[in-house]
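Novice: Starting from these lines, generate the structure:
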Amino acid sequence: MRTAPAPTRTRGRLLLVLVAVVVVALNQRPALVGVAPLLGDLRADTGLSSALAGLLTALPVLCFGAFAPVAPQLARRVGLGTAVAASLVLLGAGTALRLLPPVTALYAGTVVAGGAIAVANVLVPAYVKREFAEPGLVMGVYSAALNVGAALAAGLTVPLGLALGWGWRGSLAAWGLLAVLALAVWLPVAGTGRADRAAAPPGTAWGLLRHALAWRVTLFLGMQSIQFYGLSAWLPTLLVDAGLELADAGLMLAVATVTGAVGAFLGPTLAGRLQVRGRGQRPLVGVVLACYLAGLTGLLLAPASATVVWVAVFGVAQGGGFALGLTLVVLRSATPLTAARMGGVAQCLGYLVAATGPVVLGALHDLTGGWAWSIGLLLVLLVPMAWAGWGAARAVVLPEAARA
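Specialist: Got it, this is the predicted structure:
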């Protein structure tokens, strides 16, 4: 079935779309990442246990997986741009809901915000594919903006709350205002969605899994997400156990975030250039795997020696691998709505699997009293990640029949 005609791509419109994509990306992490620095004050105010407070940080990842399949269905009904606008409205509403006094509202708001971000996670890359003939560079900017948004939330949430004197609720509310700004920037480029609805093919996203290529993309994104969320959750603790001071361990996490942003920009940008030349992205998959191998091996054998090197290399692998996974969804899809469907499937399964990473690594640590088995498991998981990435990085797209 014929795909929706793209809007007129003048240079001014493309610049406006790029700005809108960046502002939306900056919104996709702060409302959730900003909770972690506030957990101490939040627990003191609400009386939550450590387990229940930890659930607030685990819920978003589960929501990313659970709500991802909803995104392509929503896009089919109202159009890509309108669906992203709706996600920003829900993000603002979820953030506002968390400010209400009942503790149940805190969790309900987290679920609403997590679901809203899940929709944007899936649909913004599909929108980029529709608007840009060569989406690699824009996907790089988008992926880097995700990292920047997370870093801003981690670093500014507490100082912002102290400066405004609003407490932890006020700190979260400030990030909700960012969603309002993003909506104002996004609406001029959203369109009515009429063309998308007219051109939307029938079928469900899960039908894509009849094709091996979709499974490879899904598995690569899932294995990469386990690496990302698994070690990110425990990296400071691992380094403190290795003998580093707590402040130094926190600094290492910041190093991983910064190098991750660099990898997130370079991965899709280079992937797009390879695509233009008619080549696949296998060299980039190899680089990501090599960085993971070097970083994890260093943390396994000498975590207290040349720590900044291992963490920086691992950060490049994290950022580059995640961004490359998102970009493969775009490049392996023939149309924007196919990209939305593949993104919905891949992110649903990938994030649900990733949510187990911190739990499994923590359990292995409790059983063994160290981190060797946990890091060893991550090294073993590089094998299926390599197999999936090697197949997903071929210069092919899903067959037309996959859209039906």
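Novice: Please count neighbours and contacts with C-alpha atoms only from this point.
Specialist: Noted.
Novice: For the residue nearest the centre of the chain, give its distance to A71.
Specialist: Centroid check for the chain by CA atoms, centre = their mean gives N121 as the closest residue, at 6.6 Å. Separation of N121 from A71 (CA to CA, to the nearest Å) stands at 9 Å.
Novice: Please apply the same query to E134.
Specialist: Distance from E134 to A71, by CA to CA: 23 Å.
Novice: try T218
Specialist: T218 is 16 Å from A71, by CA to CA.
Novice: swap in A294?
Specialist: Distance, A294 to A71, using CA to CA: 36 Å.
Novice: Next: A116.
Specialist: 9 Å.
Novice: Next, the second sequence, to be compared with the first:
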Amino acid sequence: MTTTSPAAASPVSRPLFIVLMVLVGLNLRPALSSLAPLLPRIEAQTGLPLLAIGALTTLPVLCLGLFAPLAPWLSRRLGVERSLSLALLVLALGLGLRGLAAPAWLFAGTLLAGAAIGVAGTLLPALVKRELPASADLMTGVYTMALCLGGALGAGLAIPLAEALGGWAASLTGWAGLAVLGLVAWQGLMPAAAPPAARPARTGTTRALLRQPLAWQVTLYMGFQSSLAYIVFGWLPSLLVARGYGEAEAGWLMGVSVMVQLGAALAAPWLARLGRDQRPALALVLSLVAGGFWVLLLGPADWRWGGAMLLGLGQGGGFSLALSLIVLRTADARLAGRLSGMVQGAGYALAALGPLGVGLALDLGWSLRAITLALLAVVAAAACFALLAGRNRRLMTDEAGRLTVR
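Specialist: Model (predicted):
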């Protein structure tokens, strides 16, 4: 059985932890969502070719996948709380470097920001499982709502900040202030837990986790649904302009879609509790995603605002459920941390192919219909793995220390 040392327990109160969780969550999307609205200005000022612009949208998502597996390693050596402080510090540094405007610093800052988000986003689900075990799935919905709000603020304020601060570089750098605020609050109010007096019981090695089909089902669902999310962040305005909408309207349509994600992210875990497992909720949110893409890119123009809301409801709920599955499919916080590293590492590496693929498709002259059909195929792939990952199963260790599924 797994034991937890009393010394390892966090002294922070439940309401304060929720506030800190929300503040950290707000920092984990503006670095990604604030970039897309500014791409035309960046391209015009820096002279970067379309392929390099596409790489700039793909790099942070790829970094999420590459650096997420680093989180459990850091956690074991520094503690979860100190590791999260380090991630926020690196995030602020990366956002600051992007403000230097030169292409080399823009890519370097984006790489650091993506790495920091990959580590922080992997640590938080395990922390939620540790601090709020009885309501970990519902609190994951609150955390996901904070992520969505951060994404909406990044997308909506990118152009106004550029106008107010004098350029796209200052707009990108401005988000470093929020990261510094999060770092100060986290460092001051969430002190690191004392090291445990005894080595905790093993909860399954990463190698054992890689042999579990359930772990891969959650990972692949995360990967396919996340690829759709980052396609929206990186390319939806461009696709809508290709359909014939104006740039301003395309931006508003994306903004509405991202804003609608807030309520869906909070409601989806509650909806998932109504059934015996999460399969009905997962099927519902993915159906909304498919309907939203079809309406926006191929459906009647009069339905475009409804399509934006459908897409937002589906994507907010889909991402919230993906994070909820990490805590629902594991029996304890340590195992949740390891699964989180695997799911967000391999999942985001797969997700990085989404925006890269759309960029290549546009460069090759694919029609809007062909791109839409490709997006619907990704939704179908996500649905296949969602129906497997959504079953009522849980990874746990038996008395002999072996990783099993029950």
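Novice: Could I get the TM-score for this pair?
Specialist: Here the TM-score for the pair of chains, by TM-score structural alignment, normalised by the length of the first structure, is 0.88; 397 aligned residues with a CA RMSD of 2.7 Å.
Novice: returning to what we had before: map the residue nearest to the centre of the first structure across to the second structure for me.
Specialist: Under the alignment (TM-score structural alignment), N121 of the first structure pairs with G121 in the second structure.
Novice: Work out for me the element its match sits within.
Specialist: Assessed by DSSP states H and E, G121 of the second structure sits inside helix 103-131.
Novice: Check which residues of the helix or strand following that helix are buried.
Specialist: Using DSSP H and E, the helix or strand that follows helix 103-131 of the second structure in sequence is helix 136-165. For helix 136-165 of the second structure, the neighbour count (16 or more other CA atoms under 10 Å) marks 136-159, 161-162 as buried.
Novice: same thing with stretch 193-209 of the first structure?
Specialist: Quick answer for stretch 193-209 of the first structure (16+ other CA under 10 Å): 193, 195-197, 199-201, 205, 207-209.
Novice: Would you mind giving the residues you listed as JSON lines with secondary structure added?
Specialist: As requested, these are exported to JSON lines (DSSP: H, G, I helix; E, B strand; the rest coil):
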{"residue": "G193", "secondary structure": "coil"}
{"residue": "A195", "secondary structure": "helix"}
{"residue": "D196", "secondary structure": "helix"}
{"residue": "R197", "secondary structure": "helix"}
{"residue": "A199", "secondary structure": "helix"}
{"residue": "A200", "secondary structure": "coil"}
{"residue": "P201", "secondary structure": "coil"}
{"residue": "A205", "secondary structure": "helix"}
{"residue": "G207", "secondary structure": "helix"}
{"residue": "L208", "secondary structure": "helix"}
{"residue": "L209", "secondary structure": "helix"}
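Novice: nearest to P7 of the first structure, of these?
Specialist: For these, the minimum distance to P7 of the first structure (CA to CA) is 9.7 Å, reached by A195.
Novice: Contact partners for the closest one?
Specialist: 4-5, 79 (CA atoms under 8 Å, 6 or more residues apart in numbering).
Novice: Just say helix, strand or coil for A304 of the first structure.
Specialist: Per three-state DSSP, A304 of the first structure ends up coil.
Novice: Quick one: residues contacting G316 of the second structure.
Specialist: 144-145, 148, 258, 260-265.
Novice: Please identify the one among the contacts of A195 of the first structure that lies nearest to L90 of the first structure.
Specialist: G79 (16.4 Å).
Novice: ok, now how distant is the spatially closest residue to the closest one that is not a sequence neighbour from G149 of the first structure?
Specialist: Distance criterion CA to CA, 6 or more residues apart in numbering; nearest residue to G79 of the first structure, sequence neighbours excluded, is G193 at 3.8 Å. Using CA to CA, G193 of the first structure is found at 28 Å from G149 of the first structure.
Novice: Quick one: residues in contact with stretch 216-231 of the second structure.
Specialist: The contact list for stretch 216-231 of the second structure, computed with CA under 8 Å, 6+ apart, reads 61, 210, 315, 318-319, 322, 325-326, 342-344, 346-355, 358, 375, 378-379, 381-383, 385-386, 388-389.
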